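Student: just need the structure, nothing else, for what follows:
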Amino acid sequence: MTSSPSEPTGLRERKKARTRAAIQRHALRLFHEQGYSATTVDQIAAAAEISPSTFFRYFPTKEATVLYDPFDPVLIEAALAQPPELSPAAALRATAQTIRTQIAAEDWERERERQVLVFREPELRTAVMDKFAEGIDLLAGLAARRTGRAADDFEVRNWAGAVVGVVMAAFAGAAADPGADTLVILDEALAHLEAGLPL
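Tutor: Predicted coordinates for the structure are as follows:
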């Protein structure tokens, strides 16, 4: 489908991103209010003032509204923009501090609610393992671009897997602590990784 003159591709993509964000926002609110299992796609669609068929154009399943991480592209873009002399791990730590100033507090609170839901709901916990596997590919690509090495390089993928491991541990710990600051815990996890994971 081509863009019309009155709706350039950039505008159309922004509108789609806003609709996707609205659907996820209403889904998370309903999951919080009435429970994940008790909430239906029809209820989410009604809350977002869209049809169920429109819902499925943005998310293939109910669980996808929780597993979708809108900040992944922001994180990668910010990490790639860090000074080239920083190691990949140091670039990720600097990125966490950079995005703290770029993302509104209410957006981070919603992201924290999403993470808590993922780690508390058994069926979502299982599904998120596939997302973390995708994260290895994402991080390997980031490391490759920052180091000039291949994304399928053995050491690059090992590093990406280690990052995913510490991120999983950090997020699981943050989900269990209502007062936790996810970005602080993430920074501590990456600092431990950067130090070689000493015990």
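Student: going forward, measure contacts and count neighbours with C-alpha atoms only.
Tutor: Will do.
Student: need the helices for this protein, in chain order.
Tutor: 9-34, 41-47, 52-58, 62-67, 72-80, 88-102, 105-120, 122-147, 154-175, 182-194 (DSSP state H).
Student: could I get the ones you listed as TSV with mean neighbour count?
Tutor: Shown next, in TSV, are those (neighbours: other CA atoms under 10 Å):
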stretch	mean neighbour count
helix 9-34	16
helix 41-47	18
helix 52-58	14
helix 62-67	19
helix 72-80	15
helix 88-102	18
helix 105-120	17
helix 122-147	16
helix 154-175	18
helix 182-194	18
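Student: nearest the geometric middle of this protein, what residue?
Tutor: Asp69 (3.1 Å; CA atoms, centre = their mean).
Student: which ones are touching that residue?
Tutor: Not one residue lies near Asp69 by CA atoms under 8 Å, 6 or more residues apart in numbering.
Student: quick one: it from Ser51, how far?
Tutor: Distance, Asp69 to Ser51, by CA to CA, to the nearest Å: 23 Å.
Student: wait, what's in contact with the residue lying closest to Pro88 once chain neighbours are set aside?
Tutor: Spatial nearest neighbour of Pro88, excluding adjacent residues (CA to CA, 6 or more residues apart in numbering): Ala143 at 5.9 Å. For Ala143, the contact set (CA under 8 Å, 6+ apart) comprises 88, 149, 151, 156, 160.
Student: what's next to stretch 81-94, contact-wise?
Tutor: 79-80, 95, 143, 146-147, 187, 190-191, 193-194.
Student: kindly recompute the last result at 7 Å.
Tutor: 79, 143, 146, 187, 190, 194 (CA atoms under 7 Å, 6 or more residues apart in numbering).
Student: now the fifth one: how far from Pro60?
Tutor: Leu190 sits 33 Å away from Pro60, going by CA to CA.
Student: and what of the first one?
Tutor: Here Ala79 is placed at a distance of 29 Å from Pro60 (CA to CA).
Student: now the second one, please; I'll put the structures next to each other:
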Amino acid sequence: MATSRTLRTRARILDAALDLFERQGYDATTVNQVAEAAGVTPMTFFRHFATKDAVLVTDPYDPLIAEAVGDQPGHLPPLERTRRGLLAALGDITPTEDATARRRVALVARSPSLRAAVAVGTEATQDAIVERLVADGTDRLDAAIAAAACLAATTAALLAWGTAPDDVTLAQLVRRALAHLAPAGAPS
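Tutor: Prediction:
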């Protein structure tokens, strides 16, 4: 479990990085500049974030998402369990997390060099969902297809959100994206 000091240091690094990325651009900002702005050493930066792109594309939500998927009724098809789990996980994001996520997503949406990092982050989320579904008895291929489909829709919504008007929420766009995968008559 992370200590409050560790969480504060991580938040300070994240805030400094976002400020610098927004001011200077992602590609023009170095890890040393972020560390200096956050008042930490580069080594401390790397204790919290494995790479510069990790500041923007990693998040603590994979276990939450996997748990939300696992909490869905087991009689539902894997795609519907995953879709509903992602929708349920949205409700646990605080307004502060939402504002920080919007800044991160806006930067990613404007930086083509980060697309590969987004794919890696999405793969980690997919793996967490697949493992949860498999643990509940779902065939691995069926679990992978369900997770990939829902995450593709969610990623499209995330990238659109980064450049959407301020009054459009992440939850609105993700609900809209996942509604395309809902069976007829299912709640969206």
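Student: superposed, what's their TM-score?
Tutor: The TM-score (TM-score structural alignment, normalised by the length of the second structure) is 0.81; 179 aligned residues with a CA RMSD of 2.4 Å.
Student: any idea what the residue nearest to the centre of the first structure aligns with in the second structure?
Tutor: If you follow Asp69 of the first structure across to the second structure using TM-score structural alignment, you land on Asp59.
Student: ok, now Leu92 of the first structure?
Tutor: Per TM-score structural alignment, Leu92 of the first structure is aligned with Leu86.
Student: same thing with Ala133 of the first structure?
Tutor: Under the alignment (TM-score structural alignment), Ala133 of the first structure maps onto Glu123.
Student: just Leu124 of the first structure next, same as before
Tutor: Using TM-score structural alignment, Leu124 of the first structure lines up with Leu114 in the second structure.
Student: which residues touch its match?
Tutor: By CA under 7 Å, 6+ apart, Leu114 of the second structure lies in contact with 53, 108.
Student: that one and Val57 of the second structure, how far apart?
Tutor: In terms of CA to CA, Leu114 of the second structure sits 8 Å off from Val57 of the second structure.
Student: next: Ala184 of the second structure.
Tutor: Taking CA to CA, one finds Ala184 of the second structure at 33 Å from Val57 of the second structure.
Student: alignment lookup: Phe154 of the first structure to the second structure.
Tutor: Looks like Phe154 of the first structure aligns to Leu141 there (TM-score structural alignment).
Student: then Glu106 of the first structure?
Tutor: Glu106 of the first structure maps onto Thr96 in the second structure, by TM-score structural alignment.
Student: same deal with Leu190 of the first structure?
Tutor: Using TM-score structural alignment, Leu190 of the first structure pairs with Leu178 in the second structure.
Student: which residues in the first structure does stretch 12-20 of the second structure match up with?
Tutor: Counting by TM-score structural alignment, stretch 12-20 of the second structure falls onto residues 22-30 of the first structure.
Student: quick one: contacts of that stretch?
Tutor: Stretch 22-30 of the first structure has contacts (CA under 7 Å, 6+ apart) with 39, 44, 47-48, 65, 114.
Student: give me that answer again for 10 Å
Tutor: 16-19, 21, 31-33, 35-36, 38-41, 43-50, 55, 58-59, 62-70, 107, 110-111, 113-114, 117 (CA atoms under 10 Å, 6 or more residues apart in numbering).
Student: could you do stretch 37-47 of the first structure as well?
Tutor: Looking at what lies outside stretch 37-47 of the first structure - CA under 10 Å, 6+ apart - the contacts are 22-33, 48-56, 59, 61-63, 65, 121, 123.
Student: circling back to that earlier point, distance to Gly179 of the first structure added to the contacts of Ala143 of the first structure, as TSV?
Tutor: Formatted as TSV, the contacts of Ala143 of the first structure follow (distance: CA to CA, whole Å):
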residue	distance to Gly179 of the first structure
Pro88	29
Arg149	39
Ala151	37
Val156	34
Ala160	28
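Student: mapped onto the second structure, which of these hold?
Tutor: For the contacts of Ala143 of the first structure, the aligned pairs still in contact in the second structure (both residues aligned by TM-score structural alignment, their matches' CA atoms under 8 Å) are 149, 156.
Student: tell me the one of the contacts of Ala143 of the first structure nearest Leu138 of the first structure?
Tutor: Ala160 (8.2 Å; CA to CA).
Student: pretty sure the closest one contacts Ile136?
Tutor: Yes: the pair Ala160 of the first structure and Ile136 passes the contact test of CA atoms under 10 Å, sitting 5.1 Å apart.
Student: which residues are in contact with each of the two?
Tutor: Leu142.
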